[in-house]
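1. Build me a structure from this.
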Amino acid sequence: MIAIDPGNAQSGYCVIDRNTLRPLEFGKVGNAELLRKLASATEQGWRWAVIEMVASYGMSVGREVFDTVLWIGRFYQALNACCPVRLLCRIEEKQHICHNSRANDAAIRRALIDRFADHDLKNGRGTKKNPDFFYGFKADVWAAYAVGLTAIENRENDYHFSAT
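-> Sure thing, here's the model as predicted:
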């Protein structure tokens, strides 16, 4: 499955093995490049996808958020033509991984490292000679993995489009 942490110009993605929960492929790329990659979901062998959805918490937002929402729609449309797509809000990740709706990115990352790292218990990445579970992870890839893990382990909390 592929998991996406969308952004207004670039997005993080992570392909995850559903059985082992190991990251197979990941990166942070321009949105147009990711959209081209998503068009080949069938050839890639992805059987389903998850995209982190933007949620409103009562605060005003700027153009970047609206641009991100536009890209979420484009990613959804490209993937939905090939495989089922789930949308999950960030709060679901926080609750699932940290059991706390107020968790921040650092807390989520720490919880992932504590759970999956074998020997690099500080960063979870290891070195080139001795890679650990999250070797090569940067920035938005952590968030993409978190949304993917949440989707795999928690099938209850899908985001649903409004019927109106």
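2. When you work out contacts or count neighbours from here on, use the C-alpha atoms and nothing else.
-> OK.
3. Could I get the contacting residues of Val29?
-> Listed by C-alpha atoms under 8 Å, 6 or more residues apart in numbering, the contact partners of Val29 are Gln10, Ser11, Gly12.
4. so who does the last one touch?
-> So the one you mean is Gly12. Neighbours of Gly12 in contact, by C-alpha under 8 Å, 6+ apart: Ile4, Asp5, Pro6, Phe26, Gly27, Lys28, Val29, Ala139, Asp140, Val141, Ala143, Ala144.
5. Quick check on the residues you listed: which are buried?
-> When these are checked for burial by 16 or more other C-alpha atoms under 10 Å, the buried set is Ile4, Asp5, Pro6, Phe26, Gly27, Lys28, Val29, Asp140, Val141, Ala143, Ala144.
6. So the first one: helix, strand or coil?
-> Just to be clear, that refers to Ile4. Here Ile4 is recorded as strand under DSSP: H, G, I helix; E, B strand; the rest coil.
7. and the gap between it and Ala81?
-> As judged by C-alpha to C-alpha, to the nearest Å, Ile4 and Ala81 stand 16 Å apart.
8. and if you look at the last one?
-> The span separating Ala144 from Ala81 equals 21 Å under the rule C-alpha to C-alpha.
9. before we move on, what about the second one?
-> For Asp5, the distance to Ala81 equals 20 Å [C-alpha to C-alpha].
10. Please compute how far stretch 102-112 lies from its chain's middle.
-> Mean-position distance between stretch 102-112 and its chain equals 14 Å (C-alpha atoms, centre = their mean, to the nearest Å).
11. Just the buried residues of the longest helix seen in the chain, please?
-> What stands out as the longest helix in the chain, according to DSSP state H, is helix 63-80. Judged by neighbour count using 16+ other C-alpha under 10 Å, the buried positions of helix 63-80 are Thr68, Val69, Trp71, Ile72, Arg74, Phe75, Tyr76, Ala78, Leu79, Asn80.
12. And this one, please, so the two structures can be compared:
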Amino acid sequence: MSSLQIKPVVLAIDPGSTHSALIEWDGERVRSKTLEANQNICNFLHSFNSRLSHHSSTSQHHLVIEQVKLYQTADSNVHDTILWTGRFIESWYRGGNSFNPVLIPRATIKAGLVHSAQATDAQINAYLKDRFGCSTSRKDPHPITGGLSVTIDGKSKSDLWQALALAVYYFDNLNISIPDKIQAKLDT
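-> Below you'll find the predicted structure:
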């Protein structure tokens, strides 16, 4: 009799001061994506484990959040984003989830995907489109990246792209001890 293979699934969050992007990535496709008010993300994380227990799940979910790094004086939006990151982690634990969330700085994600911590969001997006063979046409939505460009209050938001970059980076590095690898980069 064969045993069930547990597949890792990454919940990646690009946090913001009022809204955050969340991508559920299984290494092959985006299972779900949302750009929501932060309280809605907290509610989702808190109830996530109970929703999974009602279904026979062969997935092992990991929560990874883009870590805010301060290199200079920050405005209140950055401080709010840091506070919401803590709320997301609290909601994850209160929901009964057993895997520790992982925080990864944006520079680490950039260096891991395009080998430059100074890469722009446009370069990261181009890398993702190239990696997954995406058309740049809006008329030809790709199954992975289709619908990642959204508008809120008349402003184009790239948060879902950043969440996908985080998910892809983390998933690519699951076979190694990701916290140790990240800590080594932070220590240098």
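13. follow-up on the earlier one: need the buried ones among the contacts of Gly12 of the first structure in JSON lines with secondary structure, can you?
-> Converted to JSON lines, those look like this (three-state DSSP):
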{"residue": "Ile4", "secondary structure": "strand"}
{"residue": "Asp5", "secondary structure": "strand"}
{"residue": "Pro6", "secondary structure": "coil"}
{"residue": "Phe26", "secondary structure": "strand"}
{"residue": "Gly27", "secondary structure": "strand"}
{"residue": "Lys28", "secondary structure": "strand"}
{"residue": "Val29", "secondary structure": "strand"}
{"residue": "Asp140", "secondary structure": "helix"}
{"residue": "Val141", "secondary structure": "helix"}
{"residue": "Ala143", "secondary structure": "helix"}
{"residue": "Ala144", "secondary structure": "helix"}
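14. and which of those is nearest to Glu93 of the first structure?
-> Distance to Glu93 of the first structure, by C-alpha to C-alpha, is smallest for Ala143 among these, at 9.0 Å.
15. now the counterpart of the closest one in the second structure, nearest residue through space, not along the chain?
-> Aligned by TM-score structural alignment, Ala143 of the first structure pairs with Gln162 of the second structure. Distances taken as C-alpha to C-alpha, 6 or more residues apart in numbering place Asp14 nearest to Gln162 of the second structure, at 6.3 Å, with adjacent residues excluded.
16. Map the one you found onto the first structure.
-> Alignment note (TM-score structural alignment): Asp14 of the second structure maps to Asp5 of the first structure.
17. Name all residues that make contact with that match.
-> Going by C-alpha under 8 Å, 6+ apart, Asp5 of the first structure touches Ser11, Gly12, Tyr13, Ile51, Glu52, Asp140, Val141, Ala143, Ala144, Val147.
18. Let me know the closest of those to Pro131 of the first structure.
-> Nearest to Pro131 of the first structure out of the contacts of Asp5 of the first structure is Val141 (C-alpha to C-alpha; 16.4 Å).
19. Distance-wise, check the closest one relative to Arg63 of the first structure.
-> Taking C-alpha to C-alpha, one finds Val141 of the first structure at 23 Å from Arg63 of the first structure.
20. Kindly report the same for Val85 of the first structure.
-> On the measure of C-alpha to C-alpha, Val85 of the first structure and Arg63 of the first structure end up 25 Å apart.
21. now Asn8 of the first structure
-> Separation of Asn8 of the first structure from Arg63 of the first structure (C-alpha to C-alpha) stands at 9 Å.
22. Then Glu93 of the first structure?
-> The spacing between Glu93 of the first structure and Arg63 of the first structure, counted by C-alpha to C-alpha, is 24 Å.
23. try Leu88 of the first structure
-> For Leu88 of the first structure relative to Arg63 of the first structure (C-alpha to C-alpha), the value is 21 Å.
24. Ok, Asp17 of the first structure next?
-> On the measure of C-alpha to C-alpha, Asp17 of the first structure and Arg63 of the first structure end up 35 Å apart.
25. ok, now Trp48 of the first structure?
-> The gap separating Trp48 of the first structure from Arg63 of the first structure is 29 Å, by C-alpha to C-alpha.
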